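**Student:** here you go, sequence then predicted model.
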Amino acid sequence: MKLLGISGSLIGEKTAIAVNEVIKKAQELEPKLEIELLDMKHYEVEFVVGKPLHDYNEDTQVVIKKITDADLFVIGTPIYQASITGALKNLFDHLPTNVFESKVVGTVTTAGSEKHFLVADHQLKPILSFFKAITPTNVFVHSSCFDQSNVIVDKEVRDRIDTLAKELVHLHTKLKL
C-alpha cells in the first residue's frame, strides 16, 4: 500500500513540509504503509500540449507513473492569487481521468493570508471530484503556523494533520475490505 504525497509548489518549502508531516503521521498509524513525497520543484514536468505521454520528457513520465502506481494521496499546494498553482493544474492535465477513482486523496493548502482557507473546497476538491476521488478533511496552514525553521508549531494545525492522517488510513482500509 503506497501513500504518495505531492507538493504542487515550484518554490519554497512550507507546502512540502506540511504534506510530509501528514504522510509521516499516516505511516506511524499504519507502519506497513510505504510513503513517498513527490516535490514538484525537483521535476521538470512539461506543459500539456496534447501529445501522448511517451512523447513528453522523462521527468513528466516518471511523475505520472508515480501517481498512477500509488494507492492513496495527500496533495498540497500553496495558494497564489486565490488559486492553486499552475504547476499543480498542469500536472492534473497530464493525468488519466480515472487515476484517483475510488482512491482517498487528502489535501493540504498553505497561504500567507487567512482569506485563502476555502480555496481547497472551491477549487481543489472540485478537480478531485472530477477524477472521482474520495476527499476527506483539508488542512489549511497559514504562514504564521511555522516557526523560523519552518517547523509547524501551531497546535490546532498539528491536530488537523493528525486527523487527516487518521482519515486517510481509515478510509483507505475500509475501501479495501
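**Tutor:** Nice, thanks for sending it over.

**Student:** all contacts plus neighbour counts: C-alpha atoms, from now on.
**Tutor:** Will do.

**Student:** and stretch 134-149, what's buried?
**Tutor:** 134-142, 145-146 (16 or more other Cα atoms under 10 Å).

**Student:** ends of that stretch, what's the gap?
**Tutor:** 33 Å (Cα to Cα, to the nearest Å).

**Student:** what about H170, distance to V153?
**Tutor:** For H170 relative to V153 (Cα to Cα), the value is 25 Å.

**Student:** so which of the two has more stuff around it?
**Tutor:** H170 (15 against 12; other Cα atoms under 10 Å).

**Student:** name the element the more buried one belongs to?
**Tutor:** helix 155-176 (DSSP states H and E).

**Student:** buried residues in that helix?
**Tutor:** 157-158, 160-169, 171-172.

**Student:** ditto for stretch 52-64
**Tutor:** 60-61, 63-64.

**Student:** now those residues as TSV including distance to L177?
**Tutor:** Formatted as TSV, these follow (distance: Cα to Cα, whole Å):
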residue	distance to L177
T60	33
Q61	31
V63	29
I64	27
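
**Student:** take this one as well and set it beside the first:
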Amino acid sequence: MKLVGISGSLVGYKTLTTVFKVLQAAKAIDSKLETELIDLKDFEVEFVNGAPLSFYNADTVKVVDTILSADCVIIGTPIYQASISGVLKNLLDHLPVDGLMGKAVGMVANGGTDKHYLVMEYHLKSILTFLKATVPNNNVFVHNDYFDEENDLHDRNLHLRFEKLAKEILSIQKYIQQKN
C-alpha cells in the first residue's frame, strides 16, 4: 500500500512538517507501507486552463499521476483568509471528478486562529468528497503557536492526534481494498 502526502504550501515549513509527521506515524504503524511526500514548493504545477492533463508540463503530470496512483493520501494546507491555499486548490482542480474514488484522504491544516479548523470540515472536505474521497474523522488542525522557532512540534497531544489520523487512514484504506 502507498500513502502519498501533499504539502499544499509554497512558503515556510509548517504544512510540510505536519504532513511529514502523519507519514512518519503511518510508517511506524505499518513498516511495509510505502510513503511519498510531495512538497508543492518543489514543483511547477501549472494553472488549470481546461486542457487535458497531457498538455501540461512534466511537473504537473507527475504530481497528478502520483496522487492518482496512490492508495491513500494525506493533504496538508495552511489556512489563508479562511480558505485552503491557492496552490492546493489549483492542484485539486487538475484531478478528474472521480480521481480520489477508492482512496482514504486525510487532512491536516495549520493556521493562525483556532476558528480556522472549520476550513477543513466545510471547505476542503467538500472538495475531497466531490472527488469521491473517503475522508476520515480524525483530521488534525495545528495552531501556528504550536510550532517552535525551528518549525518543529513538541506537543505530545499533537503526535497522538497524528498517529490517530494515520491509523484511521490505513484502516479505512484496508477496508476499501477488502471490499473491492
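**Tutor:** Yes, it's here. Fair warning: this is a prediction, and the values are worked out from it, not measured in the lab.

**Student:** ok, average deviation of the helix holding H170 of the first structure from the second structure?
**Tutor:** Following superposition, helix 155-176 of the first structure is found to deviate from the second structure by 1.2 Å on average (mean Cα distance after the TM-score superposition for the first structure).

**Student:** tell me the SS of the residue nearest to the spatial centre of the first structure?
**Tutor:** Closest residue to the average C-alpha location of the first structure: I75 at 0.8 Å, with Cα atoms, centre = their mean. Three-state call for I75 of the first structure (DSSP: H, G, I helix; E, B strand; the rest coil): strand.

**Student:** wait, G106 of the second structure touches A133, no?
**Tutor:** No - with contact defined as Cα atoms under 8 Å, G106 of the second structure and A133 do not form a contacting pair (9.2 Å).

**Student:** neighbour count winner among those two?
**Tutor:** G106 (29 against 22).

**Student:** shouldn't that one be within a strand?
**Tutor:** Yes - with three-state DSSP as the criterion, G106 of the second structure is part of a strand.

**Student:** ok, for E167 of the first structure, nearest residue in space, not its chain neighbours?
**Tutor:** P136 (6.6 Å; Cα to Cα, 6 or more residues apart in numbering).

**Student:** swap in D148 of the second structure?
**Tutor:** Using Cα to Cα, 6+ apart, the closest residue to D148 of the second structure is H154 (8.0 Å).

**Student:** can you map out the helices along the second structure?
**Tutor:** 14-29, 58-69, 86-94, 117-119, 125-130, 156-179 (DSSP state H).

**Student:** S85 of the second structure maps to what in the first structure?
**Tutor:** Counting by TM-score structural alignment, S85 of the second structure lines up with T85 in the first structure.

**Student:** equivalent analysis for I169 of the second structure, please.
**Tutor:** Looks like I169 of the second structure aligns to L168 there (TM-score structural alignment).

**Student:** ok, that match to G112 of the first structure distance?
**Tutor:** 26 Å.

**Student:** just D162 of the first structure next, same as before
**Tutor:** In terms of Cα to Cα, D162 of the first structure sits 22 Å off from G112 of the first structure.

**Student:** could you do K41 of the first structure as well?
**Tutor:** 19 Å.

**Student:** repeat for L53 of the first structure
**Tutor:** On the measure of Cα to Cα, L53 of the first structure and G112 of the first structure end up 35 Å apart.

**Student:** go on, E13 of the first structure?
**Tutor:** In terms of Cα to Cα, E13 of the first structure sits 13 Å off from G112 of the first structure.

**Student:** okay if I get the helices of the second structure as TSV plus distance to I79 of the second structure?
**Tutor:** Below are those laid out as TSV (distance: least, Cα to Cα, whole Å):
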stretch	distance to I79 of the second structure
helix 14-29	10
helix 58-69	21
helix 86-94	10
helix 117-119	7
helix 125-130	14
helix 156-179	18
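
**Student:** which among the ones you listed is found nearest to G102 of the second structure?
**Tutor:** The closest of the helices of the second structure to G102 of the second structure is helix 156-179. By Cα to Cα, the value is 6.4 Å.
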